[in-house]
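Engineer: What follows is a protein structure lacking sequence information:
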């Protein structure tokens, strides 16, 4: 059995062949380019295999799994784009299944991340904040496919407006661009930059004369001991803790896995998150939440998409040891 996993991101598309045990056999990625549909077609053609059993797709959202459409914020050419149908036309007769990238990250970590748990919450902290739920060994997608979207849990009713239309969503405090905006507004000056000259907050965040100010810039400054970037990570961790505890109180889970570009800051985010979880937890069952970084890094979504494909064939994946580091080629 050969599975094809597709990971549709905001700047690149990735694909991989995996077997039913979750062994990654081959991997490749391509920048989106000027024609996302053309890039998708070329990538799928490159991975077409006569023995292909099923295709799983993890994609940036918003996602509607009932209509099988996507509207990724960073791909303006795709609005209500019938992604699953487009892939079916490229590979007729092969089962195709679709889910959000946060859900695939959670599913991949549960299946091949070596965490050894039955249920977990996966959180992707990056340009936005996404997530996914695994309960009882199966992904929980919800009616529209957006279950586990922790980025839009409201953590501050009087907080900033969110692009989603609500106010005070987790994403307005803990996403990379939100953290950078807060730090700049509170007096942080990135090294080597005279001033922030523009604000492309919806996609990239604040921009200086040398280009976008990123969460990596913020993390570098925090590691150097700059108080304002450190406070930005502390603030984001506090908001994340509130959202995690709210989620855990509803579904009674204890294991949280953090991934995404901002989470690459490691202890700058995870250490204060653990502290705030301990500080805010009330009920006994909320006092034992464990937080760990992603074990599969950027490939968690590919493993999850493959697990989604396996589920579509009627086979339930079983958690196994951590997947081998893939060949980056």
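Structural biologist: Perfect, thanks for sending it. Please read all numbers here as calculations on a predicted model, not as lab measurements.
Engineer: When you work out contacts or count neighbours from here on, use the C-alpha atoms and nothing else.
Structural biologist: Noted.
Engineer: Can you give me the distance of the nearest residue to residue 169 once chain neighbours are set aside to residue 118?
Structural biologist: Among residues not flanking residue 169 along the chain, residue 154 sits closest, at 4.2 Å (Cα to Cα, 6 or more residues apart in numbering). Going from residue 154 to residue 118 by Cα to Cα, to the nearest Å gives 27 Å.
Engineer: Included below, for side-by-side comparison, is a second structure:
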């Protein structure tokens, strides 16, 4: 029997997605549900189980050799547990155990969602062929993952590169993670909208979009408060990126997630701010590029994390990871 597929799972504060992924990174079958993030642990797990059920019922399930999970973090790959900041019902939640109740004894690789996206972009996206990369997702939260010496480096617990919870303002707002002045608390889409609304911005249409996407539209039209909200986000991102690059000498930053869809509204002030923060010679020429895999990055990356984990398995057709 051929076992050449991975069942990939991408768990975030907004959606839970699953897919069957082959050794070239193509998604053969995809299932997605909204994340009931404000509800109980059991309710969130029930949504995940429904997604997994949509995979196990597919005709190709017999070809699945492993399960890869990229979850909002922090995660603990050693214990198989997760405590996502944006899913308060899950604290030290036994995620791997819960997944195995549906998928059986297949080997499971668990990494943070940022690490999964890094693996995906390195395999099939903007980081392909690059050796030292920070991949970031700027969305409901801010996450990240690291490629160093051409390999995914998730760290012992699967959280390495979690740039969203680097503090860039020691007098800043309290973050849900318990820290203060975190990149995420300033730069995420949620907090771009929060800042703009608190400063007095409103969409031109009273029924208009008050999320970060709506702020981005206003920023493109030159609204000063919307521009200020994105500039503030960009400066927080730049400070976190510069600190990371100084520590581990990355050469490229790949940025994805919903907020990255704002394009130059985000990237232009980010590149300007980096010139202020990344000043040492070995970080001065950081390249910043948009991610290429879009909403499927986490799923492709969860599969790639499986194939890069020698403790899991080596899939047929996975050469080139």
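Structural biologist: Structure's in. What do you need? These figures come from a predicted structure and were not determined experimentally.
Engineer: Give me the TM-score for this pair.
Structural biologist: Once superposed, chain against chain, the TM-score is 0.87 (TM-score structural alignment, normalised by the length of structure 2); 304 aligned residues with a Cα RMSD of 2.2 Å.
Engineer: Please identify which of residue 154 and residue 118 of structure 1 sits among more neighbours.
Structural biologist: Taking other Cα atoms under 10 Å, residue 154 of structure 1 and residue 118 do not tie; residue 154 has more neighbours (21 against 17).
Engineer: Tell me where structure 2 has helices.
Structural biologist: Listed in chain order, the helices of structure 2 (DSSP state H) span 41-56, 95-103, 113-124, 183-187, 189-198, 212-220, 224-248, 264-277, 297-308.
Engineer: Out of these, which is closest to residue 135 of structure 2?
Structural biologist: Counting by Cα to Cα, residue 135 of structure 2 lies closest to helix 113-124 out of the helices of structure 2; the figure is 5.0 Å.
Engineer: Okay, buried residues for stretch 177-194 of structure 2 please.
Structural biologist: Of the residues in stretch 177-194 of structure 2, 177, 180-194 count as buried by neighbour count, 16 or more other Cα atoms under 10 Å.
Engineer: circling back to that earlier point, residue contacts, the residue nearest to residue 169 of structure 1?
Structural biologist: Contact analysis of residue 154 of structure 1 by Cα atoms under 8 Å, 6 or more residues apart in numbering lists 167-170, 243.
Engineer: Now check structure 1 for the residue matching residue 47 of structure 2.
Structural biologist: Counting by TM-score structural alignment, residue 47 of structure 2 corresponds to residue 39 in structure 1.
Engineer: Excluding chain neighbours, what is closest to that match?
Structural biologist: Going by Cα to Cα, 6+ apart, residue 39 of structure 1 has residue 32 as its nearest residue, at 6.1 Å.
Engineer: Can you give me the neighbour number for the one you found?
Structural biologist: Residues within reach of residue 32 of structure 1, counting by other Cα under 10 Å, total 19.
Engineer: Residue 13 of structure 1 versus that one, what's the distance?
Structural biologist: Taking Cα to Cα, one finds residue 32 of structure 1 at 6 Å from residue 13 of structure 1.
Engineer: Aligned to residue 217 of structure 1, what sits in structure 2?
Structural biologist: Per TM-score structural alignment, the equivalent position to residue 217 of structure 1 in structure 2 is residue 214.
Engineer: show me what contacts the residue nearest to the spatial centre of structure 2?
Structural biologist: Closest to where the C-alpha atoms of structure 2 average out (Cα atoms, centre = their mean) is residue 114, at 3.7 Å. Residues near residue 114 of structure 2 by Cα under 8 Å, 6+ apart: 70, 72, 135-137, 143-145, 159, 161-162, 298.
Engineer: now with 6 Å?
Structural biologist: By Cα atoms under 6 Å, 6 or more residues apart in numbering, residue 114 of structure 2 lies in contact with 143-145.
Engineer: can you count the residues close to the match of residue 47 of structure 2?
Structural biologist: Using other Cα under 10 Å, residue 39 of structure 1 has 17 other residues around it.
Engineer: picking up where we left off before, with the contacts of residue 154 of structure 1 in mind, which one is nearest to residue 314 of structure 1?
Structural biologist: The closest of the contacts of residue 154 of structure 1 to residue 314 of structure 1 turns out to be residue 243 (Cα to Cα; 33.1 Å).
Engineer: What lines up with the closest one in structure 2?
Structural biologist: With the correspondence set by TM-score structural alignment, residue 243 of structure 1 lines up against residue 240 in structure 2.
Engineer: so how far is residue 126 of structure 2 from that match?
Structural biologist: Distance of residue 240 of structure 2 to residue 126 of structure 2, given as Cα to Cα: 20 Å.
Engineer: same thing with residue 152 of structure 2?
Structural biologist: Taking Cα to Cα, one finds residue 152 of structure 2 at 14 Å from residue 126 of structure 2.
Engineer: next one: residue 68 of structure 2
Structural biologist: Going from residue 68 of structure 2 to residue 126 of structure 2 by Cα to Cα gives 21 Å.
Engineer: Who has more neighbours out of those two?
Structural biologist: Neighbour tally, residue 68 of structure 2 and residue 126, criterion other Cα under 10 Å: the higher count belongs to residue 68, 29 against 23.
Engineer: and the residue in structure 1 that that one lines up against, what is it in contact with?
Structural biologist: Alignment note: residue 68 of structure 2 maps to residue 56 in structure 1; criterion TM-score structural alignment. Taking Cα under 6 Å, 6+ apart, we find residue 56 of structure 1 in contact with 5, 96-98, 305-306, 308-309.
Engineer: How many neighbouring residues does the equivalent of residue 118 of structure 2 over in structure 1 have?
Structural biologist: Under the alignment (TM-score structural alignment), residue 118 of structure 2 pairs with residue 106 in structure 1. Residue 106 of structure 1 has 32 neighbouring residues, counting by other Cα under 10 Å.
Engineer: Who are the contact partners of residue 106 of structure 1?
Structural biologist: Residues counted as contacts of residue 106 of structure 1 (Cα under 6 Å, 6+ apart) are 122, 132.
Engineer: The same query, at a cut-off of 10 Å, please.
Structural biologist: For residue 106 of structure 1, the contact set (Cα atoms under 10 Å, 6 or more residues apart in numbering) comprises 113, 119-124, 131-134, 139, 148, 256-259, 294, 300-301, 303-304.
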